[in-house]
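Undergrad: sequence first, then the predicted structure, then my questions.
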Amino acid sequence: MPRVADGAAIWRIARDSQVLDLNSSYSYLLWCHDFAATSAVARDPHGEPAAFVTGYLRPECPRTLVVWQIAVSGAYRGRGLAAALLDGLADRVARTAGIDHVETTIAPGNAASNRLFASFAERHGASVERRVLFDAGLFPEQGHEPEVLHRIGPLAPVARN
């Protein structure tokens, strides 16, 4: 789980991804404080964040984990870290909160995230429903792509040890 002290490093990873919508540095501190139980961090050999995934339980559907952002530092890309983080987080939150679905939004041009979540669904024996959640015209800045909601589930039950 992330610690508040990880907030600045997570913000930098998000910024350096050049794909994610960058939130304020304050928001990443809040994620690490308020949503640590539904987020995860992978650490480098020195204990610094190398990748992160942030999420929350959908208030009106608490069996759904919403993945807000996921990113891997450039030095650690191409090693399967994002998939491992996503699998680990989903398994942990399934055990602690009983989730059976994962949702995320992805811009159509984000090929890496589209592949990541499609392969997540395959690994978990789940179907994927897609629909535009936020049309491009809703965003105040020009050129923002629509955000497509990916609803993945039901997830196969987690084996309890």
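TA: It's in.
Undergrad: all contacts plus neighbour counts: C-alpha atoms, from now on.
TA: Noted.
Undergrad: now the strands: where do they sit in this structure?
TA: Under the criterion DSSP state E, the chain carries strands at the ranges 40-43, 49-58, 61-72, 101-106, 127-134, 147-153.
Undergrad: need those strands in CSV (columns: mean neighbour count and distance to Arg79).
TA: Output for the strands of the chain, formatted as CSV (neighbours: other CA atoms under 10 Å; distance: least, CA to CA, whole Å):
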stretch, mean neighbour count, distance to Arg79
strand 40-43, 20, 12
strand 49-58, 22, 11
strand 61-72, 20, 10
strand 101-106, 23, 21
strand 127-134, 14, 24
strand 147-153, 20, 23
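Undergrad: one more structure, for comparison:
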Amino acid sequence: MTVARELLLDTPGIEDGAALWRIARDSRTLDLNSPYSYLLWCRDFAGTSVVARTAHGEPIGFVTGYVRPERPRTLVVWQVAVDEAHRGRGLAAAMLDDLAQRAAASGVREVETTITPDNEASHRLFTSFAARHGARTERGVLFDTALFPDGHGPEVLYRIGPLV
């Protein structure tokens, strides 16, 4: 799916792992995982993830996700990030829509994600995603602060569905 003439939405490959790690690091809002985990993600969960590329193939954004083993009709969106120079053009929404469309072809009918209370951009992204897909949204704390060893804030679960 093309977002703009110069951008392409694609499936990530292991060669994209380092770039995804850099984009996550530079976001300054995401919890940064190890570089190794991004390589694994691009290998093991490429089918439930998306990368946005420039016309030259350079990754400039990504959405990582997986299908919940206990709920095979549920796509969990792990991280969404767009390189700072490419923000404000609707790229995150386009990647999320593309991934949801691909996942729906495999039987996914619901999207889950968690968002910290202070991440307004993600709250807006997933609220507008639900509206575009005619889905209701349930919210509630999934992981309270006390569960984290490092003072991390609570993670609010967004359960969005059914997708239309």
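TA: Alright, I've got the coordinates. Because the structure is predicted, anything quoted here is derived from the model rather than measured.
Undergrad: re earlier: right, so of the strands of structure 1, which gets closest to Leu20 of structure 1?
TA: Closest of the strands of structure 1 to Leu20 of structure 1 is strand 61-72, at 7.4 Å (criterion: CA to CA).
Undergrad: start and end residues in structure 2 for the closest one, please.
TA: Mapping strand 61-72 of structure 1 onto structure 2 (TM-score structural alignment) gives residues 71-82.
Undergrad: count the neighbours of the equivalent of Pro45 of structure 1 over in structure 2 for me.
TA: Counting by TM-score structural alignment, Pro45 of structure 1 lines up with Ala55 in structure 2. Other residues within reach of Ala55 of structure 2, judged by other CA atoms under 10 Å, total 12.
Undergrad: the most far-flung residue of structure 2 relative to its centre and Leu96 of structure 2: what is the separation?
TA: Computed with CA atoms, centre = their mean, the maximum C-alpha offset from the centroid of structure 2 is found at Ala146, amounting to 24.9 Å. Noted for Ala146 of structure 2: a distance of 30 Å to Leu96 of structure 2, by CA to CA, to the nearest Å.
Undergrad: go on, Pro149 of structure 2?
TA: Remark: distance between Pro149 of structure 2 and Leu96 of structure 2 (CA to CA) = 30 Å.
Undergrad: ok, those two, which is more surrounded?
TA: Taking other CA under 10 Å, Pro149 of structure 2 and Leu96 do not tie; Leu96 has more neighbours (22 against 7).
Undergrad: the more buried one reaches Val63, doesn't it?
TA: Yes: the pair Leu96 of structure 2 / Val63 is scored as a contact, 6.8 Å apart, by CA atoms under 8 Å.
Undergrad: so stretch 123-140 of structure 1 matches what in structure 2?
TA: So stretch 123-140 of structure 1 is aligned with residues 132-149, judged by TM-score structural alignment.
Undergrad: quick one: end-to-end distance for that stretch.
TA: One end of stretch 132-149 of structure 2 to the other measures 37 Å (CA to CA).
Undergrad: next: stretch 12-22 of structure 1.
TA: By CA to CA, the extent of stretch 12-22 of structure 1 from end to end equals 9 Å.
Undergrad: the match of strand 61-72 of structure 1: how far from the chain's middle?
TA: Centroid separation between stretch 71-82 of structure 2 and its chain, computed with CA atoms, centre = their mean, to the nearest Å, is 6 Å.
Undergrad: who touches it?
TA: 23-24, 27, 30, 48, 60-68, 91-92, 103, 107-114 (CA atoms under 8 Å, 6 or more residues apart in numbering).
Undergrad: now swap in stretch 128-143 of structure 2 and tell me
TA: Contacts for stretch 128-143 of structure 2 (CA under 8 Å, 6+ apart): 93, 96-97, 114, 127, 154-164.
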